[in-house]
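**Student:** curious how this folds, go ahead:
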Amino acid sequence: MSLMFRSIRARIMSWHLLVTALLITAFSLILFSTVADSLYRGVDMTLLSKAAEINSGLDFEAGRWNFPQEENDFSAADLLIQLSDLGGNILARSANLGKKRLPLNATIRAQALKDGPAGSLATVSVGQGPPLRLLTVVDTGDGTSAGLLVQVGISLKRVESTLGRLRFWLLIIAPTLLLLSSLGSFFLADRLLRPLKTMAQTAESIGERSLSERLPVANPEDEIGQLAGTFNRMFGRLQRAFEQQKRFVSDASHELRTPLTVLRGQLEVALRRRRSAQEYRQVLETSLGQAERLSRLVQELLLLARADSGKWQPDFQPIELAQLCAEIAGEIKTLAEQRQITLEVACAKRPVVYGDPLLLRRMIANLLDNAIQYTQPGGQVRLSLELQGDRARLSVADTGLGIPAEELSHVFERFYRADQARSQQRTGGTGLGLAIVREIVRVHQGQIEVESTPGEGTIFTVRLPLYRTATRSH
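**Tutor:** So this is what the prediction gives:
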């Protein structure tokens, strides 16, 4: 495709001109054909009418034809009349023929005899002049003698002149209309594409520091307005994603910087002077704890990065969820006892789900760990499992601090801290546990909900499809 037709404007104009040219051409041909047909039909009707008039005035008596004087001396300039026998001998003709004669060759006679009283019409040329429209009719008289050929002709000069003028004006008007149409298509394309050009310029100007800008929407009901609205919604999503990404990077750098700062500080203090073996051991234990926290944070960041990039490849298999809950509760029970928290497990049903055992183990462990971390000593954490239709319903409830209602929608965001009290209560966490839980639930085609009452506790509820339902959807 040439460079000219790469733009939408050029394509709109080209198609508009092509359609207009075809319409003008079709209209011109139809108009010319209709006018020509009407003119020729009028000529033919005149010839047939005159031939009938002549035939009605002919008289055959005593073996010979008697011609009316007024027809023999016909004075009309338009019509040419000639009477001949079947042998081609001229018996009478109109005065306006002079010494000329109408064409009467064997072909014309044969066609006239074939067509009979209906007459034979033909367009013939006479010398260098304009063509004639000629009607030849056979009159057999009394049927016992030689017949008579009645010929009536008329010059087509006026018809051709009229058609010539029509052709001239069509050749003038058609290009003029095409030119006007091209100008109209140019302004129409410009008007139609002007909003798109404005949208392109605005979109080009939107950058990292101007994500809040939006495309102008003149008419939200038309197609261009709908396109602008779609782009604006996309820019809104990009803005939120970019802000979330910036916040994530900032939080991640902060979370990484804190243990690194502690680790560096501990090592620098340890190296300022000679210390005892016990002091060095304490420094190394503290450094090891910070290194483990860094390792855990990096692993969780990598896990979320794989989830975001779609490179997560879970190993799905049938899993008895009650058994998995019991195993994890047994592992977490020691941590709960250390914090003087009662851990209860209620798994009356034994639903089988289709999932990745490592990911589901991590999901349950994160929920229990989160509940224990935010529950005060003497509190209670309850893990329950039950069937709910074609879903397994897993709940983790605590009697901890609770979460304010306005912050519930943010608890699954990465590095989010619900409030200062919960942040102070939290120890050793990365701020990514619930974000990982949400991604694990999503990849298992489940749903997660949170309910909380400040001062009373929080309930996290996960619904996962059962084994047969999950295999059909996968």
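
**Student:** okay, CA-based contacts and neighbour counts for the rest of this
**Tutor:** Fine.

**Student:** what is the burial count for A326?
**Tutor:** Applying other C-alpha atoms under 10 Å, we find 15 residues neighbouring A326.

**Student:** also the one 4 residues further on?
**Tutor:** Residues contacting G330 under the criterion other C-alpha under 10 Å number 13.

**Student:** who are the packing partners of the host helix or strand of I319?
**Tutor:** Using DSSP states H and E, I319 sits within strand 317-320. Secondary-structure packing of strand 317-320 (3 or more C-alpha pairs under 8 Å, 6 or more residues apart in numbering; DSSP states H and E): strand 352-355.

**Student:** can you list contacts of whichever helix or strand comes after the strand it packs on?
**Tutor:** Per DSSP H and E, strand 352-355 leads on to helix 357-373 as the next helix or strand towards the C-terminus. Defining contact as C-alpha atoms under 8 Å, 6 or more residues apart in numbering, one finds that helix 357-373 is touched by 314-317, 319, 324-325, 328, 332, 336, 339, 341, 381, 383, 396-398, 400, 425-427, 433-434, 436-437, 440-441, 458, 460.

**Student:** for the comparison step, fold the sequence that follows:
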Amino acid sequence: MKIRTKLTIRYTAVTATVFLFLMGMIWFLSESNRKSVFYRDLKKEGITKANLFLQHKVDAATMQSIYMNNREFIDEVEVAVYEPDFNLLYHDAKEIDRVKETPEMIRRIVEKKSIEFFEGDYQVVGLLYPFEGKDYVITAAAFDGYGYAKLDALRNILLILWGVGLAVLAVVGYFLSRSALSPVSNIVRKVEKITASNLDERVPVADEKDELGELAVTFNRTLDRLEQSFDAQKMFVSNVSHELRTPMAALIGGLEVTLLKERSGEAYRKAVEEALTDADKVVKLSEGLLNLARASYQPEQISMEEVRLDELLLDARELVLKANKEYKVNLLFEEETDDDAMITVSGNAYLLKTAFVNLMENNCKFSDDKTSSVQISFYEEKSILRFSDSGIGIPAEDMEHLFTAFHRGSNRNYAVGNGIGMALVQKIVFLHKGNIYVHSYPGEGTVFVVEFPHI
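**Tutor:** Got it, this is the predicted structure:
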């Protein structure tokens, strides 16, 4: 069942129930008012007949005759007049006697002055009536046919109105639900048209403050993440196909040339060493591409935990020195701290270590003494790492493209590389909500300043 139908049914059911309750209250209040009015009329009729009998001395037979004649056409009030000792003075129709008075009833009327009750379908009042210094007890009973007829008519009118109103509510509820949910239908139609080839399309947002606007915004954020993931995959595939072609071609070409003719053992050895060098380039390039793809993920797709920067720097230093015997990495703590929070950040240990390795290797590659100096500073809200070298520096024209993947600067002949390292470092730093700055002085060296916020 569609939400539109469910909403219509629920809206109609709830509203119909409320209306039914209100109509029940109307009928109940009308019935209560009918009883009160009829009890009041009974009292008036009882006093009137008592006055005719006691004050005006109208003959009992005459009054009884009038009563018998009237009851053939209308619901005439049956009145009886008693003395407090249960002595009957007058009765409209003793043989009918709707009330069936008893001494106990007369005694209760004398005590309470006035009582009201039902005798079957008949309403009955009993009241103490003083006349010329004596007390008399009057009972009056009748069936309120006219009142019940009006109640029946009211009930029928209310039920008809309820039925018609129910139908109107169902129609109105259907159109209201269709109108309210039309943005959802628009969102569904728009999303169904979005495929891998047009992930740049977005769901229109009418009002961000309402629930449907929030739904559209959520869809758009999901599409943003999908688009970024697809772009990262496309970039990875494109980079792999583009960047691996050259070293692989060099590797294959060198081996093919070696096989063209017989060579000496030393020549074969040299050819194998060149092939290993090219293969090592391929391995490093593929690792760099994989790390670049990982760093392109959304933060929520990366597992984060509390990590210590000093421990990661020590691990990165060990990896750099193990892979390059001629490199040197000096770690300098600006000041000692016993507070672990000052050097702890929320991050992915593998990616952070990869960034530090790249920064250290970059310093060593472009430094005359193959040395990277890493200075660690602690502040209340963040930690700052400075990776510096004493190399040739970065030309001003290359600074703009320093963090562009696969861009090689004008000093590319000074050291080997694949143009991935700095782009990877920047992505990792940004992924950890950090910042990276570069200060370079041609002929003097370069300093990379990396900031990470504390947890």
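
**Student:** tm score of chain vs chain?
**Tutor:** Here the superposed chains carry a TM-score of 0.76, computed using TM-score structural alignment, normalised by the length of the second structure; 432 aligned residues with a C-alpha RMSD of 4.5 Å.

**Student:** that older thread, and the contacts of helix 357-373 of the first structure, which of them are buried?
**Tutor:** The neighbour count (16 or more other C-alpha atoms under 10 Å) marks 316, 319, 325, 332, 336, 339, 341, 381, 383, 396-398, 400, 426, 433-434, 436-437, 440-441, 458, 460 as buried among the contacts of helix 357-373 of the first structure.

**Student:** returning to that earlier point: average offset between the strand holding I319 of the first structure and the second structure?
**Tutor:** Superposed on the second structure, strand 317-320 of the first structure shows a mean distance to its aligned partners of 7.5 Å (mean C-alpha distance after the TM-score superposition for the first structure).

**Student:** after that strand, next one along is what?
**Tutor:** Downstream of strand 317-320 of the first structure, the first helix or strand assigned by DSSP H and E is helix 321-338.

**Student:** now do that next one against helix 357-373, angle only.
**Tutor:** In terms of direction (axes from the mean of the first three to the mean of the last three C-alpha atoms, to 10 degrees), helix 321-338 of the first structure departs from helix 357-373 by 30 degrees.

**Student:** buried residues, stretch 351-359 of the first structure. List them.
**Tutor:** The neighbour-count check on stretch 351-359 of the first structure (16+ other C-alpha under 10 Å) flags 351-357, 359 as buried.

**Student:** for P259 of the first structure, state which of these is nearest.
**Tutor:** Nearest to P259 of the first structure out of these is L359 (C-alpha to C-alpha; 26.3 Å).

**Student:** quick one: that closest one from T261 of the first structure, how far?
**Tutor:** For L359 of the first structure, the distance to T261 of the first structure (C-alpha to C-alpha, to the nearest Å) stands at 31 Å.

**Student:** now, which of the buried residues of stretch 351-359 of the first structure sits nearest R240 of the first structure?
**Tutor:** Once C-alpha to C-alpha is applied, the member of these that ends up nearest R240 of the first structure is L359, at 28.0 Å.

**Student:** look up how far A307 of the first structure lies from the closest one.
**Tutor:** From L359 of the first structure to A307 of the first structure the distance is 12 Å (C-alpha to C-alpha).

**Student:** repeat that for Q317 of the first structure.
**Tutor:** Noted for Q317 of the first structure: a distance of 19 Å to A307 of the first structure, by C-alpha to C-alpha.

**Student:** quick one: the strands in the stretch 1-150 of the second structure?
**Tutor:** Assigned by DSSP state E, counting those that start in this stretch, the strands in the stretch 1-150 of the second structure fall at 78-82, 88-91, 114-119, 122-131, 134-142.

**Student:** give me whichever of those is most buried.
**Tutor:** strand 78-82 (a mean of 26; mean count of other C-alpha atoms under 10 Å).

**Student:** by contact count, what packs against it?
**Tutor:** When contacts are defined as 3+ C-alpha pairs under 8 Å, 6+ apart, strand 78-82 of the second structure sits against helix 3-54, strand 88-91, strand 134-142.
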